[in-house]
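[1] model this:
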Amino acid sequence: MKHCGFLLFVSIAIMLCLLETACGQTLLGVLEEPQCNDRNGTAVRALFAKSEAGWISLSSQSAARGIDLEKINWVIGLHGREIGKIKTLDPGFSTPYQWTYPRDKLLNISPNQTIPRVADKLHLFAGWCRAPKNRPLVVVSNGSVSDPDNWEPFKPEASLIARVFVQFRKHAGPAVICPGHSDSSVVFSYTSNDLEALAGYKDRSGRKLISVRLKPRTDGCEGPPDEAWDSHTFLVTTQSTYLGAGLTLVDAGDYDANGKSALLFWFGGYNQDGYVLFSSDLAKEADYLWQYH
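    Predicted coordinates:
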């Protein structure tokens, strides 16, 4: 009798596991308004899965193979707090062009659910097309949205902008202007006074993130702008560390429940958008990027 009871318990456990998302595997994604695709409205994009080796990007069919995305329960987070829950269904996906998979692979939101929305008032999450009406929100399955490192926004002072200037010039490179809207460009010898801060964040230990760019001018040249006019993000402690161009912080959270906050950024570039995940020590963990043509 005890043996039969044990078998019944195991059978029930297996059934429950099959009903759960990937049998307890931690998944990280975003609730978003897909860029350059008005038909999709709001959808969920599954970005990363946690494995023993770390976070795995789900940006290809081969990488996503074995991850059960059919029915998932997600927790929606913002600023270290749970702001809602949502269920998704996998509509399936097929394409003769593998490069379109990370761009077009989306999960449908189950009907009759309340979808939280946070307006992108400052147009911070612009991509190849335009900024969405509402900003992306982090969603987690079998994980956490708490933020033990307590990242919060602050206004960077001019002295902090000056501290990252040397690193900015090294990575952003030269810039040109076209005085009087002429067809002839000249080198713009910019200084730290020509930089502006787009965003700043600091954590409880005093670490700071700052995103800066050259201030917009009326004498810019036509065509794709130099990288110096794009945003560039730095980690500032006792020294300045360059994180990358085109990054906008989506949120910070302890997504794999390891007691530390990872940081998820939106990335917008030339014919390329996506998301980049950094660990709590601001080392790049994984990215999920796509192109439009």
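
[2] Please make it C-alpha for all contacts and neighbour counts, starting now.
    Will do.

[3] Hmm, Gly244 and Gln167 touching each other?
    No - if you go by C-alpha atoms under 8 Å, Gln167 and Gly244 don't touch, sitting 11.0 Å apart.

[4] Leu16: what secondary structure?
    At Leu16 the chain is in helix, as set by DSSP: H, G, I helix; E, B strand; the rest coil.

[5] residues near it, how many?
    For Leu16, the neighbour count with other C-alpha atoms under 10 Å is 12.

[6] ok, it to Ala49 distance?
    20 Å (C-alpha to C-alpha, to the nearest Å).

[7] Same question for Ile72.
    13 Å.

[8] and if you look at Tyr288?
    Distance from Tyr288 to Ala49, by C-alpha to C-alpha: 11 Å.

[9] same check, this time on Tyr201
    Computed as C-alpha to C-alpha, the Tyr201 to Ala49 distance reads 26 Å.

[10] Let's see this one next, to set against the first:
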Amino acid sequence: MIAAVGLGPVSIPFGDVAQVIGHRYLPGLVEPAPAGPQAVIVLDIRLPRVLLGTAVGAGLATVGAVLQAVLRNPLADPYLIGASSGASFGAVLVIIVGITPFGLFSLPVAAFLGAMAAFALVMLLAGGRGTVAPTRLILAGVAVAAFTEAITHYLVLTSPDKDVRSAMFWTLGGLGGTQWRDIGVPIAVVVAGTLWFWAQSGRLNALVLGEEGATSLGLEVGRLRRRMIIGCAVVIGAVVAVSGGIGFVALMVPHAVRLAVGGDNRRVLPLSALTGAILLLWVDVSARVLNRPDEIPIGVITAVLGAPFFLALLRRADRKEWR
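    Presented below is the predicted three-dimensional model:
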């Protein structure tokens, strides 16, 4: 994190970064750094951005691991429950239409409400006979995501030119312009959600046995699945509301962790959170420095990384099957 704060269009020595942060939060133990614009860049521009990036990466990776276990689908990610596409719709609506009922917080609030509305519609369509069947949930999620994305694209195409770039950049994900007021709620939700999911990791392991196997162990599968999916939707809504739509992290990181440590969710969940935080931290650094002084949307870089990863994963699976 110290390195990530120091790197950017204006590079700052890592020792100076540590000194600036240390003096701000431990003034009695750390001597003040030389005065100048570096302190403003570190404390007001990059540090909140880095903290938000770690939270977003951890939240996306944890939710991906949980959804893949709950739905027993290796391709499960936030788009399958409609939350990401709903958040994009809410944010683009604020950017293009200009509705700002909550002032400076209108965009993240609209994105969160859009995520929750899309997820509620998915749950309504998938909840046949009071249960949430994984296949119905996935099909409903794909349909709702396609519907909301179609409306979002229509709004972008019919908007004035000055709003198109902002809307498109938001839908591809990014952490530019992050301020301290933006990070409190997402960090709190991600920390609480990750700890709660980790506490349920033993039950997630039981779901691998299938509904009959999990029921024989005394689990109420339908209730557990519903609670876990709702928890995922809340975390994703809080994360996507401030970062935009960042793909592949929730899909890629849990698979990489399982390749390294196996399928036990007691290890997969915390390591997915850590790996996702580190990955998104350095993806954000790449977004800042590869096209300086302009930024590359984070979703572009994660897609470039994620597609070759899954091709390699498929080749590995094919070799195992051939053997």
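
[11] Got a TM-score for the two of them?
    Aligned and superposed, the two chains score 0.24 in TM-score terms (TM-score structural alignment, normalised by the length of the first structure); 121 aligned residues with a C-alpha RMSD of 6.2 Å.

[12] of Tyr201 and Ala49 of the first structure, who's got more company?
    It is Ala49, of Tyr201 of the first structure and Ala49, that has more neighbours when counted by other C-alpha under 10 Å, with 22 against 19.

[13] how about that one, secondary structure?
    Classification of Ala49 of the first structure using three-state DSSP returns strand.

[14] Just give the nearest non-adjacent residue to it, would you?
    Leaving aside its sequence neighbours, Ala49 of the first structure sits nearest to Leu27 (C-alpha to C-alpha, 6 or more residues apart in numbering; 4.6 Å).

[15] Would you check that the one you found makes contact with Val44?
    No - Leu27 of the first structure lies out of contact with Val44 (C-alpha under 8 Å); the separation is 11.8 Å.

[16] any idea how far Leu7 of the first structure is from Leu16 of the first structure?
    Separation of Leu7 of the first structure from Leu16 of the first structure (C-alpha to C-alpha): 14 Å.

[17] Actually, Leu198 of the first structure.
    To Leu16 of the first structure, Leu198 of the first structure is 47 Å away according to C-alpha to C-alpha.

[18] List the buried residues of stretch 83-101 of the second structure.
    The neighbour-count check on stretch 83-101 of the second structure (16 or more other C-alpha atoms under 10 Å) flags 83-96 as buried.

[19] Out of those residues, which sit inside helices?
    83-96 (DSSP state H).

[20] can you put these in a markdown table and add distance to Asp318 of the second structure?
    Shown next, in a markdown table, are these (distance: C-alpha to C-alpha, whole Å):
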| residue | distance to Asp318 of the second structure |
| --- | --- |
| Ala83 | 32 |
| Ser84 | 31 |
| Ser85 | 32 |
| Gly86 | 35 |
| Ala87 | 36 |
| Ser88 | 36 |
| Phe89 | 38 |
| Gly90 | 41 |
| Ala91 | 41 |
| Val92 | 41 |
| Leu93 | 44 |
| Val94 | 46 |
| Ile95 | 45 |
| Ile96 | 46 |
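
[21] just those residues now: which is nearest Gly210 of the second structure?
    Lowest distance from Gly210 of the second structure to these (C-alpha to C-alpha) belongs to Ala83, with 25.4 Å.

[22] What helices and strands are in contact with the helix or strand containing Leu251 of the second structure?
    Assigned by DSSP states H and E, Leu251 of the second structure belongs to helix 249-261. Counting contacts by 3 or more C-alpha pairs under 8 Å, 6 or more residues apart in numbering; DSSP states H and E, helix 249-261 of the second structure is packed against helix 47-70, helix 265-289, helix 298-322.
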